[in-house]
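# here is my input, please return the structure:
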Amino acid sequence: MTLKMHGPQTAPEIGKRLSITGEAARQQLVRLAEEGLVAARSEARGVGRPSQFWKLTPAGNGEFPDTHAELTVHLLRTIQSRLGDAALDAIISAREEETREAYLRGMEGADDLRERVDRLARIRSAEGYMADWQEMPDGSLLFVENHCPICAAATACQGFCRAEVAVFESVLGPDVRVERLEHIIAGARRCAYAIAPADLA
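Predicted coordinates for the structure are as follows:
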């Protein structure tokens, strides 16, 4: 969970997050590596020996749920092959509208952009996206999703990802710009978005 939420880290960094010693964390990581769930790489940082950074392997990522992945992909492909692209686009549009309406209800009473982003992170986390956010030095906000519970469906049909950005912009406000910086579907560890008022963006 720590590697999923925060990306590659050294054993001492993981130990600090878990309130255990770096050696205790390293022993757990070695066991996970023996199971094929994590892997280590060396990275030179300044003077001294290279640091060993641990990250999740594809098998490790597979430990996190991808809800009914096979069935979802099969249904999407069946709709596309039997009913055509227009039918699939209609389904994505309907889901986009339903999601937008639900998120807008969740934003009621939140007038500040930071509060809206915080609420969005809570909503998305409840849906399994393991979302978080932070303010950047330039005043923009970095919104991060450490897991994609619909990854298989989004891989099979990237219309879901396009709709996602549109929904974010819609619920965060008319003068807010959302830009995807990292994308799980493209091989990144997480999906990350820069969020800023249009005049700042």
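
# from now on I want contacts and neighbour counts done on CA atoms only, so please keep to that.
Will do.

# so the residue lying closest to residue 104 once chain neighbours are set aside versus residue 35, what's the distance?
Leaving aside its sequence neighbours, residue 104 sits nearest to residue 171 (CA to CA, 6 or more residues apart in numbering; 5.6 Å). To residue 35, residue 171 is 42 Å away according to CA to CA, to the nearest Å.

# looking at these two, which is more packed in?
More neighbours surround residue 171 than the other of residue 171 and residue 35, with 21 against 12 (other CA atoms under 10 Å).

# next up, for comparison:
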Amino acid sequence: MTLKMNGAMTSAQMGKRLNTTGEGARQHLVRLSEEGLVTEERRIKGRGRPSVYWSLTQQGHDHFPDTHSDLAVDLLDSIQKTVGPETLDKIITLRGERTQERYRGALDQCASLAERVERLAVLRSAEGYMSTMEVAPDGSFLLFENHCPICAAARLCQNFCRSELEVFRALLGPEVKVERVEHILRDGRRCAYQIRRHPSEVI
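The predicted structure follows:
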């Protein structure tokens, strides 16, 4: 869970985060490595010995839930083959509209953009996306999705990713700019969205 949420870490960093020793964390990471769940990478920073960073392998990522992935992929493949991609696109659009309906009531209660993004992160986490929100140095907001529970379906049909971005833009309003800056399907560790008001708007 710690590697999933924070990305590659040294055993010392892991030990500090988990309130244990670096050596204790390293021994546990070695065991996970033997099971094929994590891998190590040596990084050189300046002089001295390289630092060992640990990260999840694909097998490690697969331990986190992918909501009914096999069934979803089979159904999507059948839809594309029997009624065509246009019908599948309509289904994805309908799913996006229903997602907006579920979220809108909660977001409408928020007084500021910061509160809306934070509430959106809570809603997404409840659906398995392991979402967090941070404020960037430039004052914009970053919405992180550390896990994608529909990743298998999205790999088959990336219109799911397009629809997700459209949902965020619709919920946060025309005065807000939402950009995807990291993408799991483009070899990113997670999906990340930068959210800011358009320059013409008062923050």
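
# quick check: the residue nearest to residue 104 of the first structure touching residue 107?
Yes - because the distance of 7.4 Å satisfies CA atoms under 8 Å, residue 171 of the first structure is recorded as touching residue 107.

# show me what contacts the most centrally placed residue in the second structure?
Nearest to the geometric centre of the second structure sits residue 145, at 2.1 Å (CA atoms, centre = their mean). For residue 145 of the second structure, the contacting residues are 129-132, 190-192, by CA atoms under 8 Å, 6 or more residues apart in numbering.

# which bit of the first structure covers stretch 164-181 of the second structure?
With TM-score structural alignment applied, stretch 164-181 of the second structure matches the range 164-181 in the first structure.

# what's the end-to-end length of that stretch?
By CA to CA, one end of stretch 164-181 of the first structure lies 14 Å from the other end.

# roughly how far is that stretch from the heart of the chain?
Counting by CA atoms, centre = their mean, to the nearest Å, stretch 164-181 of the first structure is centred 15 Å from the centre of its parent chain.

# on the three-state scheme, residue 24 of the first structure is what?
helix (DSSP: H, G, I helix; E, B strand; the rest coil).

# what's the helix or strand for the residue nearest to it when sequence neighbours are not counted?
Distance criterion CA to CA, 6+ apart; nearest residue to residue 24 of the first structure, sequence neighbours excluded, is residue 15 at 7.2 Å. Assessed by DSSP states H and E, residue 15 of the first structure sits inside helix 11-18.

# mean shift of that helix relative to the second structure?
Superposing on the second structure places helix 11-18 of the first structure at an average distance of 0.7 Å from its equivalents, by mean CA distance after the TM-score superposition for the first structure.

# the second structure: strands as residue ranges?
38-43, 51-56, 131-135, 141-145, 176-182, 191-197 (DSSP state E).

# list the helices and strands the first one packs on?
What that stands for is strand 38-43 of the second structure. With contacts taken as 3 or more CA pairs under 8 Å, 6 or more residues apart in numbering; DSSP states H and E, strand 38-43 of the second structure sits against helix 22-34, strand 51-56.

# which one of these lies closest to residue 1 of the second structure?
Among those, the nearest to residue 1 of the second structure by CA to CA is strand 51-56 (9.7 Å).

# distance from the chain centre to the longest helix that the first structure contains, please.
Longest helix in the first structure by number of residues, with DSSP state H as the criterion: helix 85-106. Here helix 85-106 of the first structure is found 19 Å from its chain centre; the criterion is CA atoms, centre = their mean.

# so which bit of the second structure is that helix matched to?
With TM-score structural alignment as the criterion, helix 85-106 of the first structure aligns to 85-106.

# which residues does that stretch contact?
Contacts of stretch 85-106 of the second structure (CA under 8 Å, 6+ apart): 76, 79-80, 119-120, 123, 159-160, 163-164, 166-167, 170-171.

# can you rerun that using 10 Å?
Applying CA atoms under 10 Å, 6 or more residues apart in numbering, the external contacts of stretch 85-106 of the second structure come out as 76-81, 107, 116, 119-120, 123-124, 157, 159-168, 170-172.
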